[in-house]
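Student: need a structure here:
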Amino acid sequence: MITLTNVSKTYGNSNKKAVDSQTWEIPDGSITGFIGPNGAGKSTTLKMITGIVTPDEGSIVINGHDIVKEPIAAKKQFGFVSDSPDKFLRLKGIEYLRFCADVYEVPEAQRRERIDMFASRFGLTDALSSRIMSYSHGMRQKLMVIGALLHNPSVWILDEPLTGLDPGSSFALKEMMREHAAAGNSVLFSTHILEIAERLCDYVAIINHGRIVFRGTLEQLRARYSGEMSLENIFLEMTSHA
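Tutor: Purely as a prediction, here's the structure:
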């Protein structure tokens, strides 16, 4: 579970908060979609949850560990896939995965089993002996997903994880997200594709100008609006105001 309490962040000397007094949670056993227009504060929020950026105010607790006060313990709880897969390009795919397994102290037998399983599901087995610089964007994205999940974290945090994936790999990742949540774990992922959120999420959190303007089920969201408004129109309505 991830719990945010009165979390705020301001950059530079600006009085405008990039993230403003966020209080919400990502419960176990569920998939939460994090949705908002460009510049709304999604990336800043995810960076604070994962410890890349320190909040100015408030607390973020992951499975009972405060990300600021207990950074190592908190970071062991989750796997994070950022929005850019262009990392460690000079390494071979298998070298990157072994590095990830070393960081998280994954035993040798378990890492081999999990690497083989994930690589097979994502169709990446034959590419692991090649350097990451030779990979397509989609292949790099799949490798980053595998690296983030090797230590079998209970919490998954994914920033636009389906971008660049081929249909088969996209389907595999969505199935894995469903399986992970069904096992009692939590998944938080950002997306700008509302149809994906509609088909995949148990909950959605909508952010606008740094504030959470809605958090709940899609049924609860639709209940706020009369008529036959589409999810896209509801989203535009909620995020079109300053």
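Student: going forward, measure contacts between C-alpha atoms and count neighbours the same way
Tutor: Noted.
Student: How are the strands of the chain distributed by residue range?
Tutor: Using DSSP state E, the strands of the chain run over residues 2-9, 19-26, 30-35, 57-62, 65-66, 78-81, 155-159, 186-190, 203-208, 211-216.
Student: Show me what the second one is packed against.
Tutor: Translated: strand 19-26. Here strand 19-26 touches strand 2-9, strand 186-190, strand 211-216, going by 3 or more CA pairs under 8 Å, 6 or more residues apart in numbering; DSSP states H and E.
Student: go with 6 Å
Tutor: Counting by 3 or more CA pairs under 6 Å, 6 or more residues apart in numbering; DSSP states H and E, the packing neighbours recorded for strand 19-26 are strand 2-9.
Student: Touching the strand it packs on from outside, list them.
Tutor: Contact partners of strand 2-9, identified using CA atoms under 6 Å, 6 or more residues apart in numbering, comprise 17-26, 55-62.
Student: Which stretches in the protein count as helices?
Tutor: In the chain, the helices defined using DSSP state H lie at 42-49, 71-75, 93-103, 108-121, 137-149, 167-182, 194-200, 218-223, 231-239.
Student: The fifth one: how far from the chain's middle?
Tutor: Computed by CA atoms, centre = their mean, to the nearest Å, the chain-centroid distance of helix 137-149 equals 13 Å.
Student: Just the buried residues of it, please?
Tutor: By neighbour count on 16 or more other CA atoms under 10 Å, the buried set for helix 137-149 is 137-149.
Student: Now do it against strand 155-159, angle only.
Tutor: 160 degrees (axes from the mean of the first three to the mean of the last three CA atoms, to 10 degrees).
Student: Next: the first one.
Tutor: Compare the direction of helix 42-49 with that of strand 155-159 by the same axes, to 10 degrees and you get 150 degrees.
Student: Likewise for the third one?
Tutor: Regarding helix 93-103 and strand 155-159, their directions subtend 140 degrees when assessed with the same axes, to 10 degrees.
Student: what's the spacing between the nearest residue to C100 once chain neighbours are set aside and P27?
Tutor: The shortest distance from C100 to any non-neighbouring residue, by CA to CA, 6 or more residues apart in numbering, is to G147 (5.7 Å). G147 sits 24 Å away from P27, going by CA to CA, to the nearest Å.
Student: repeat for H180
Tutor: When H180 is compared with P27 (using CA to CA), they lie 13 Å apart.
Student: okay, these two: which has more neighbours?
Tutor: Neighbour tally, H180 and P27, criterion other CA atoms under 10 Å: the higher count belongs to H180, 22 against 19.
Student: what residue is smack in the middle of this structure?
Tutor: L158 (1.8 Å; CA atoms, centre = their mean).
Student: was I right about that one contacting G79?
Tutor: No: contact criterion CA atoms under 6 Å: L158 and G79 do not qualify, at 8.1 Å.
Student: list residues touching both of these two?
Tutor: Contact criterion CA under 6 Å, 6+ apart; residues shared by L158 and G79: none found.
Student: Following up with a second sequence; could you model it the same way so I can compare the two?
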Amino acid sequence: MEPFLHIQGMSGGYIWNRPVVHDLSFSIDSGEMVGLIGLNGAGKSTTIKHILGLLVPQQGEVRVNGLRVSDNAEKYRASFAYVPEAPELYEELTIREHLRMTAMAYGLDETQFRSRSETLAGQFDMTEKLDSFPQTLSKGMRQKVMIMNAFLVEPPLYVIDEPFLGLDPLGIRSLLDLMVERKRNGAAFLISSHILSTLETYCDRYVVLNKGRIASKGTLDELRRSAGAVPDTTLDDVFYTLVKGGPT
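Tutor: Prediction:
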């Protein structure tokens, strides 16, 4: 069975014939959580933009649920939800209206919309803010709105970029609990974050990017062997060894 997200030999960037990422190959199965980690400028955001279909690979391909974006863009994009690092909201829409617009875009009926939106608002302590406009919210609350929109539609794949920035402890815990629940129900996750201790706790496998190339990938034990580290070495220390030119 083909992995839900499959990247094969992908090179690409913002200018043709000047790739930022080079020959990337990795996959994510249903019910699996993969951490995408690297220093600033390593190519994480560029990789994510290729997955989202915002950039076209210069070599290789990206498939989601067996499809390339060129095969069927609407079906391709309906297969995932994206949480960006920086919240992007419409200032003229209330939070409830943001959620309703997302529900309409993904074909949720009214019963699904009401049930899911009310549950998510309760989980993220946002019930009293549903009829507020974005300009009245803190950055952390705006980030909660982005997360609520992504989890409202219950897609088979979540692409999440630095989700913990600005979140309060309740928001972080609520997000992690939701991720575990959806993963248990078969959803796939690609998560980019600099909080390696959290990724170490929750992720099944990792892809380590360094200067646009994969420095190592696999389980934590596989990364440890790649880095020449002892069995109990933390992900943080393994990552440091890999990006500083240690064993591979």
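Student: which position in structure 2 aligns with the residue nearest to the centre of structure 1?
Tutor: L158 of structure 1 maps onto I160 of structure 2 when the alignment is built from TM-score structural alignment.
Student: do the same with L218 of structure 1
Tutor: Taking TM-score structural alignment for the superposition, L218 of structure 1 sits opposite L220 in structure 2.
Student: State the distance from that match to Y240 of structure 2.
Tutor: Distance of L220 of structure 2 to Y240 of structure 2, computed by CA to CA: 13 Å.
Student: follow-up on the earlier one: mind putting the buried residues of helix 137-149 of structure 1 in JSON lines, distance to A40 of structure 1 included?
Tutor: Listed next are those as JSON lines, based on distance: CA to CA, whole Å:
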{"residue": "H137", "distance to A40 of structure 1": "25"}
{"residue": "G138", "distance to A40 of structure 1": "26"}
{"residue": "M139", "distance to A40 of structure 1": "29"}
{"residue": "R140", "distance to A40 of structure 1": "27"}
{"residue": "Q141", "distance to A40 of structure 1": "24"}
{"residue": "K142", "distance to A40 of structure 1": "27"}
{"residue": "L143", "distance to A40 of structure 1": "28"}
{"residue": "M144", "distance to A40 of structure 1": "25"}
{"residue": "V145", "distance to A40 of structure 1": "25"}
{"residue": "I146", "distance to A40 of structure 1": "28"}
{"residue": "G147", "distance to A40 of structure 1": "28"}
{"residue": "A148", "distance to A40 of structure 1": "25"}
{"residue": "L149", "distance to A40 of structure 1": "28"}
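Student: if we can go back for a sec, separation between the residue nearest to C100 of structure 1 and A119 of structure 1?
Tutor: Look at G147 of structure 1 and A119 of structure 1: by CA to CA, they are 10 Å apart.
Student: repeat for S190 of structure 1
Tutor: Distance of S190 of structure 1 to A119 of structure 1, given as CA to CA: 23 Å.
Student: of those two, who's got more company?
Tutor: Legend: neighbour count by other CA under 10 Å for S190 of structure 1 and A119, higher for S190 (24 against 17).
Student: what's the counterpart of the more buried one in structure 2?
Tutor: Taking TM-score structural alignment, S190 of structure 1 has S192 as its aligned residue in structure 2.
Student: I figured that match was touching V34, is that so?
Tutor: No: contact criterion CA under 6 Å: S192 of structure 2 and V34 do not qualify, at 8.7 Å.
Student: From F78 of structure 1, how far out is the residue nearest to the centre of structure 1?
Tutor: Distance of L158 of structure 1 to F78 of structure 1, given as CA to CA: 10 Å.
Student: same thing with G64 of structure 1?
Tutor: 12 Å.
Student: Of those two, which one has the most company?
Tutor: More crowded of G64 of structure 1 and F78, by other CA under 10 Å: F78, with 24 against 14.
Student: In contact with the more buried one, which residues are there?
Tutor: F78 of structure 1 sits in contact with P153, V155, W156, where contact means CA under 6 Å, 6+ apart.
Student: corresponding residue for it in structure 2?
Tutor: In structure 2, F78 of structure 1 lands on F80 (TM-score structural alignment).
Student: which non-adjacent residue is nearest that match?
Tutor: That would be L157: by CA to CA, 6+ apart, it lies 4.5 Å from F80 of structure 2.
Student: For D28 of structure 1, give me its contacts.
Tutor: Contacts of D28 of structure 1 by CA under 6 Å, 6+ apart are M1, G184, N185, S186.
Student: what does it align to in structure 2?
Tutor: The alignment partner of D28 of structure 1 in structure 2, by TM-score structural alignment, is S30.
Student: before we move on, the earlier item: any figure for the gap between the residue nearest to F80 of structure 2 and M33 of structure 2?
Tutor: 10 Å.
Student: Please say which of the two ends up with more neighbours.
Tutor: L157 (28 against 24).
Student: So that one versus T219 of structure 2, what's the distance?
Tutor: Here the criterion is CA to CA. By it, L157 of structure 2 lies 20 Å from T219 of structure 2.
Student: what's the closest non-adjacent residue to S30 of structure 2?
Tutor: Distance criterion CA to CA, 6+ apart; nearest residue to S30 of structure 2, sequence neighbours excluded, is A188 at 4.7 Å.
Student: Next: I67 of structure 1.
Tutor: In space, I67 of structure 1 is closest to A74, 5.3 Å off (CA to CA, 6+ apart).
Student: pretty sure the one you found contacts N63?
Tutor: No: with contacts defined as CA under 6 Å, A74 of structure 1 does not count as touching N63, sitting 7.4 Å away.
Student: and the two? which has more neighbours close in?
Tutor: A74 (21 against 15).
Student: residues in contact with the more buried one?
Tutor: Neighbours of A74 of structure 1 in contact, by CA under 6 Å, 6+ apart: I62, H65, I67.
Student: if we go to 7 Å?
Tutor: Going by CA atoms under 7 Å, 6 or more residues apart in numbering, A74 of structure 1 touches I62, H65, D66, I67.
Student: Please name whichever of the helices of structure 1 is nearest to H209 of structure 1.
Tutor: H209 of structure 1 lies closest, by CA to CA, to one member of the helices of structure 1: helix 231-239, at 8.4 Å.
Student: Okay, buried residues for the closest one please.
Tutor: For helix 231-239 of structure 1, the neighbour count (16+ other CA under 10 Å) marks L231, F235, M238, T239 as buried.
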